[in-house]
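Participant: sequence? don't have it. structure:
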């Protein structure tokens, strides 16, 4: 694969397992459902961001940086994994988190503190709006910071999911298994862009369906345009002139509910169903909403019984332990 020329720092346990969900499939009357367990990557309770961080952290070390800085919501899975990766390689970690300090840390935020991250609270800004300003402050203090964007979703981060598609293809070949569709949570775009580039490079005949879990009201480009731009940049980083267009991406936007981090019946039902049928936990914001979308697509007949669908579990279970979230009541959850 063309990513082998890029620095990469091993941070996780790969390949992550692929397992079948027979009881879930039976309860739905088909199709056959498999799950890719990126919640088992191993870095501070796992998650898909480890794939991106293997390339991003390697680049930070290559540039002789002494700290990394990234941003997210108070219960950010990406920030938790970044803090763990920084600790693993001996870099300071600064997290720029939306919101205000709670009376008691819990969930991902508790783990951020345990991992030694320095936290900068930024109120309503949760998508890295203040990253550059805080980076400048660190530089003024004689630090050499490496800025990782929200979700790790730049071209270098997306390379992690080009590599993930190569990993998946090898696993499917070993299993003598084909796949009709892959369904996953889509937010900052790096996962979907990387998978799409990987599908193109590997000539894989599989439908990629991103379940949108977040929509910013101030987006200047449509999400399809953002994905196309990111995928094209990722391909260029991999020394390819391949260009992508919004039509190359399927994004389901019908499952946004009341918005980012607002947990409703869709997420609660999906979390309970998978837990009680297969003993697998989802998180309340990303994989819970994505699985809810997949279940709805199945129930509406998008897939037939003979098809095989892979759900890409992106992790995030520590957020289940934040008291803002309840499986019994509708709650606002910042995840």
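Facilitator: Cool, the structure landed. For clarity, every value in this text was computed on a predicted model and none was experimentally measured.

Participant: Please make it C-alpha for all contacts and neighbour counts, starting now.
Facilitator: Noted.

Participant: and residue 120, which of the three is it?
Facilitator: strand (DSSP: H, G, I helix; E, B strand; the rest coil).

Participant: In contact with the closest residue to it other than its chain neighbours, which residues?
Facilitator: In this structure, residue 120 finds its nearest non-sequential neighbour in residue 96, 4.8 Å apart by CA to CA, 6 or more residues apart in numbering. By CA atoms under 8 Å, 6 or more residues apart in numbering, the residues touching residue 96 are 69, 70, 71, 72, 119, 120, 121, 122, 126, 128, 130, 131.

Participant: What separation is there between the first one and residue 78?
Facilitator: Using CA to CA, to the nearest Å, we find residue 69 at a distance of 12 Å from residue 78.

Participant: next, the one to line up against it:
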């Protein structure tokens, strides 16, 4: 795989660390758990979308864009970071916000919503859950064109083949860090939502013949359609990266039993996971993505999915600003 021929902006200085979590590992009486701190990536308050935006914003700039249009939920980390990247590049940004849980949009809410206002989003347009978001963004793009603008549409989560290259690069970064430190990983656990992070990691691991198993913890979709989506996206990213090996069905594993009643809706396991990470390691998780992913990791440890002597990497995809809009869910 070779990403050097693909245009890329850099929003993070150096690599994000991989840290051993001794207190959490002891508390779970399980394998050695490590964490990839992608919550420390660049742009406003960090998170996994920063890696995707390095490729997407480079493409937008190459095409002469002056207005970025994207979509996400009302407390979207992706919208926060896309807006932040637009600010960094001197571009305008318009957001289409999907109210995936009825009644959840509040113009005065804290969390990411507060940051949309602080960072100066040009438009924040709420729409009902289930809205055709692609059509909605195209309408916003037409409005921008009618104003003499040059819009560039970034899909939700930045999860197309180009955006997924950010996590192909992350997979290679993880492998390089493991080589330097002598860490032999047995398993990687990450969120599986819009798909770019999960798909990019799988593509990078398979393309580099890493031999490391990976599980994506779904935060919204059911197992079968999510696995199909991840495999298709991973192969599209692999093709862009020039990989010689396809991602097979057996390379893509999704666990969907930690979603609970629905996207962003709390579960007891999620709350307990957030509190456990905070109170053993001082690490903040969010209730929508990393909290449920951590609940999945803990559930897998308890069911004996990992050998006690194995090394497991939890990919922290960020999202901590959202906790300020979910006080009751976080504290239980």
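Facilitator: Yep, it's here. Here the structure is a predicted model, which means the values were calculated and not measured.

Participant: returning to what we had before: select from the contacts of residue 96 of structure 1 the one having the most neighbours.
Facilitator: With neighbours taken as other CA atoms under 10 Å, the top of the contacts of residue 96 of structure 1 is residue 71, carrying 31 neighbours.

Participant: can you confirm it is in a strand?
Facilitator: Yes - assigned with three-state DSSP, residue 71 of structure 1 falls within a strand.

Participant: excluding its backbone neighbours, what's nearest it?
Facilitator: Nearest one to residue 71 of structure 1, counting by CA to CA, 6+ apart, is residue 96 at 4.4 Å.

Participant: In structure 2, what sits opposite that neighbour in the alignment?
Facilitator: Matched to structure 2 by TM-score structural alignment, residue 96 of structure 1 sits across from residue 96.

Participant: Also residue 51 of structure 1?
Facilitator: So, by TM-score structural alignment, residue 51 of structure 1 is matched to residue 51.

Participant: Near its match, how many other residues are there?
Facilitator: 28.

Participant: repeat for residue 288 of structure 1
Facilitator: 29.

Participant: So it, which state does it fall into?
Facilitator: Residue 288 of structure 1 is classified as helix under three-state DSSP.

Participant: Mind telling me what it corresponds to in structure 2?
Facilitator: Under the alignment (TM-score structural alignment), residue 288 of structure 1 maps onto residue 291 of structure 2.

Participant: Out of the contacts of residue 96 of structure 1, which is nearest to residue 40 of structure 1?
Facilitator: Nearest to residue 40 of structure 1 among these is residue 72, at 21.5 Å by CA to CA.

Participant: so what's the closest one up against?
Facilitator: 78, 79, 95, 96, 97, 98, 126, 127, 128, 150, 151.

Participant: Am I right that the second one is in contact with residue 70?
Facilitator: The reference is to residue 79 of structure 1. Yes - at 6.8 Å, residue 79 of structure 1 counts as touching residue 70 under the criterion of CA atoms under 8 Å.

Participant: Need the overlap of contacts for the two.
Facilitator: With CA under 8 Å, 6+ apart as the test, residue 79 of structure 1 and residue 70 both reach residue 95.

Participant: Nearest spatial neighbour of residue 321 of structure 1, chain-adjacent residues omitted?
Facilitator: residue 107 (5.1 Å).

Participant: burial of the alignment partner in structure 2 of the one you found, as a residue count?
Facilitator: Matched across to structure 2, residue 107 of structure 1 falls on residue 111, judged by TM-score structural alignment. Applying other CA under 10 Å, we find 21 residues neighbouring residue 111 of structure 2.
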